[in-house]
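Asks: Pasting the sequence and the predicted model now:
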Amino acid sequence: MAAAAMEEAARAFIVVMIAHCETGVAAFVFPSSTRQWQAAASKGWSDLFPCQGESAMMSSMHPKFVGRHYAYGCFYLESTMNKKLLAFDTRRMEFSIVDVPCETSNMFGLAIVEAGEDMIGMFDIHSDLRYYIRGNKGESSSQWKIKKTISLPSDYQYYIQASTERYLLLRKIGPLQSISSSPKMLEVEYVSMDVKTLQLERVCGISFGFSLASARIYTSFPPSLLSAPTI
């Protein structure tokens, strides 16, 4: 019985859907145990953004949230209207707003990762790659601190493509002088970074490959429950 319970727990999963509208945001979950959708949490813009002016703006302009990230049981969505993250904690089934460091740039996107010791990590690109950390609890837990600045070659353009709990995927385009002189010679490479070691490693590369701009990271796929049976 114990082995069966452990196997059942290993196969358990939950699907989360986050919907937003003019009045607020809501989360719905689909647990494997019940296989039925159910409302999990909801929050009005006026509660998430106490400032009257900002909440009024949010409700009238219908905010957009993009760039979904996941770390330590929480989903993070980037706001297209201000430097804030909409967070949904799947353990507490609660919404909250997380500020983003004021010096970050939304031009190239950002990435949320697990920094270890229950701390959230954030990557952002300017001319260099900046790595911030933020604690989940304790004193100054809400303050982002820059952990490291990683220099990137100036003759290439880098974009944050995707991230998992531990890895970051960058898209590298260049050399930049080829864009004007010979666009067909432009190369696109994908580079991964281990959050623990902060080491860059080439994944693959193509020539003039803008069709791969939507590349994503897949890990532990296919899941064990879809794997072929073994003896």
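Replies: Yep, that arrived.

Asks: From now on I want contacts and neighbour counts done on CA atoms only, so please keep to that.
Replies: Will do.

Asks: what about Val98, how many residues close to it?
Replies: 17 (other CA atoms under 10 Å).

Asks: swap in Glu8?
Replies: Counted with other CA under 10 Å, residues neighbouring Glu8 total 11.

Asks: Would you check that Ile150 makes contact with Leu129?
Replies: Yes - in this structure, Ile150 is within contact of Leu129 by CA atoms under 8 Å, at 5.0 Å.

Asks: Name the surrounding residues that touch the helix or strand where Phe28 lies.
Replies: Per DSSP states H and E: Phe28 is located in strand 24-31. Residues outside strand 24-31 that contact it (CA atoms under 8 Å, 6 or more residues apart in numbering) are 12-20, 36-45, 59.

Asks: Below is an additional structure, to be compared with the one above:
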Amino acid sequence: MAARAAMVAGGRLEPFDFGSSCDIIKLIPQDLFGELCEQIIQHLRCWIPGVNTVELSQRFQTAGVPVNVADLAKVVNVVSFLFSTAAKNNLSPEELSTGLGNAVSMLPKHAVHVIHHIWNEQGKSISVSEDAKNMATVGQVVDIQWKLGMAVSSDSCRSLKYPYVTMKLKVADSSGQIMSKSFEMTIPQFQDFFRHFKEMAAVLETV
């Protein structure tokens, strides 16, 4: 048991800047940290496509917690790594806490309590298969929004007056964080884009 638990520590937390992440976690109240961990667990269980760090950061700041999106992303990476490693090694809640090694002294007590509690309640429901790991390396589109606009003028031309389409995609990346990406297309480009979607839909209907 001790050997498996030690795999969680083992120096592998360094790429995530564990010390800096612990400092950020100390700023997050227990209830909000618990909500964050719940979302991470739901993502690992494939119930949701990812953790929306933008929305969570806005909520945290509204509650008076000075955590920006980049800081929250660090915390998500560390906690996801802990839960994923615990799932791969089938660790018990006690082994997970013990396996944190020196990191336990760096984490605030409320965070250790939340991690232990959530893993005790839901840890057994997580399984990390090869298929799941392969799928996790590819970004997943969560939502697509579009709007039609009109370009009125530019530095080189006072009267453009051509329509364009703005696309906004919400994408869950390989770490499970949901990010928004926007781009513009001319009407012919949008029509070509739409045609490809219709072709994909037709192929999917035959599967």
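Replies: That came in fine, so what should we check first? Computed from a prediction, not measured in an experiment: that's the story for all the values here.

Asks: what's the TM between chain one and chain two?
Replies: The TM-score (TM-score structural alignment, normalised by the length of the second structure) is 0.21; 74 aligned residues with a CA RMSD of 5.6 Å.

Asks: Ile150 and Leu129 of the first structure: who's more crowded?
Replies: Taking neighbours as other CA under 10 Å, Ile150 of the first structure and Leu129 compare with Leu129 leading, 16 against 13.

Asks: That one and Phe123 touch, don't they?
Replies: Yes - counting by CA under 8 Å, Leu129 of the first structure does reach Phe123; the two are 6.8 Å apart.

Asks: Going through the contacts of strand 24-31 of the first structure, which ones are buried?
Replies: Buried residues within the contacts of strand 24-31 of the first structure, defined by neighbour count using 16 or more other CA atoms under 10 Å: Val16, His20, Ala40, Ala41, Ser42, Lys43, Gly44, Trp45, Ser59.

Asks: From the residues you listed, which land in helices?
Replies: Under the assignment DSSP state H, those contribute Trp45, Ser59 to helices.

Asks: Out of the buried ones among the contacts of strand 24-31 of the first structure, flag the one nearest to Met119 of the first structure.
Replies: For those, the closest approach to Met119 of the first structure (CA to CA) belongs to Val16, at 22.7 Å.

Asks: ok, now how distant is Ala2 of the first structure from Glu8 of the first structure?
Replies: For Ala2 of the first structure, the distance to Glu8 of the first structure (CA to CA, to the nearest Å) stands at 10 Å.

Asks: hmm, I was thinking of Gly44 of the first structure
Replies: Going from Gly44 of the first structure to Glu8 of the first structure by CA to CA gives 36 Å.

Asks: wait, doesn't His110 of the second structure sit right on Gln30?
Replies: Yes - if you go by CA under 8 Å, His110 of the second structure and Gln30 touch, sitting 5.8 Å apart.

Asks: in the host helix or strand of Gly67 of the first structure, what's buried?
Replies: Following DSSP H and E, one finds Gly67 of the first structure within strand 65-71. Within strand 65-71 of the first structure, the residues that count as buried by 16+ other CA under 10 Å are Phe65, Gly67, Arg68, His69, Tyr70, Ala71.

Asks: I'd like those residues laid out as a markdown table, including distance to Ile146 of the first structure.
Replies: As requested, the buried residues of strand 65-71 of the first structure are exported to a markdown table (distance: CA to CA, whole Å):
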| residue | distance to Ile146 of the first structure |
| --- | --- |
| Phe65 | 24 |
| Gly67 | 21 |
| Arg68 | 22 |
| His69 | 19 |
| Tyr70 | 20 |
| Ala71 | 18 |
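
Asks: Now do the SS call for Met179 of the second structure.
Replies: Assigned state for Met179 of the second structure: strand (three-state reduction, DSSP: H, G, I helix; E, B strand; the rest coil).

Asks: Distance check, it against Ala70 of the second structure.
Replies: According to CA to CA, Met179 of the second structure stands 11 Å off from Ala70 of the second structure.

Asks: what about the two, which has more around it?
Replies: For Met179 of the second structure versus Ala70, neighbours defined as other CA under 10 Å are more numerous around Met179 (18 against 12).

Asks: Look up how far Lys168 of the second structure lies from the more buried one.
Replies: Met179 of the second structure sits 10 Å away from Lys168 of the second structure, going by CA to CA.

Asks: sorry, back to before: now render the buried ones among the contacts of strand 24-31 of the first structure as CSV, adding distance to Ala87 of the first structure.
Replies: Output for these, formatted as CSV (distance: CA to CA, whole Å):
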residue, distance to Ala87 of the first structure
Val16, 13
His20, 13
Ala40, 14
Ala41, 12
Ser42, 12
Lys43, 11
Gly44, 14
Trp45, 13
Ser59, 18
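
Asks: what comes up buried for the helix or strand Leu82 of the second structure falls within?
Replies: Here Leu82 of the second structure is covered by helix 69-88, with elements defined by DSSP H and E. Counting neighbours by 16+ other CA under 10 Å, one finds that the buried residues in helix 69-88 of the second structure are 71-87.
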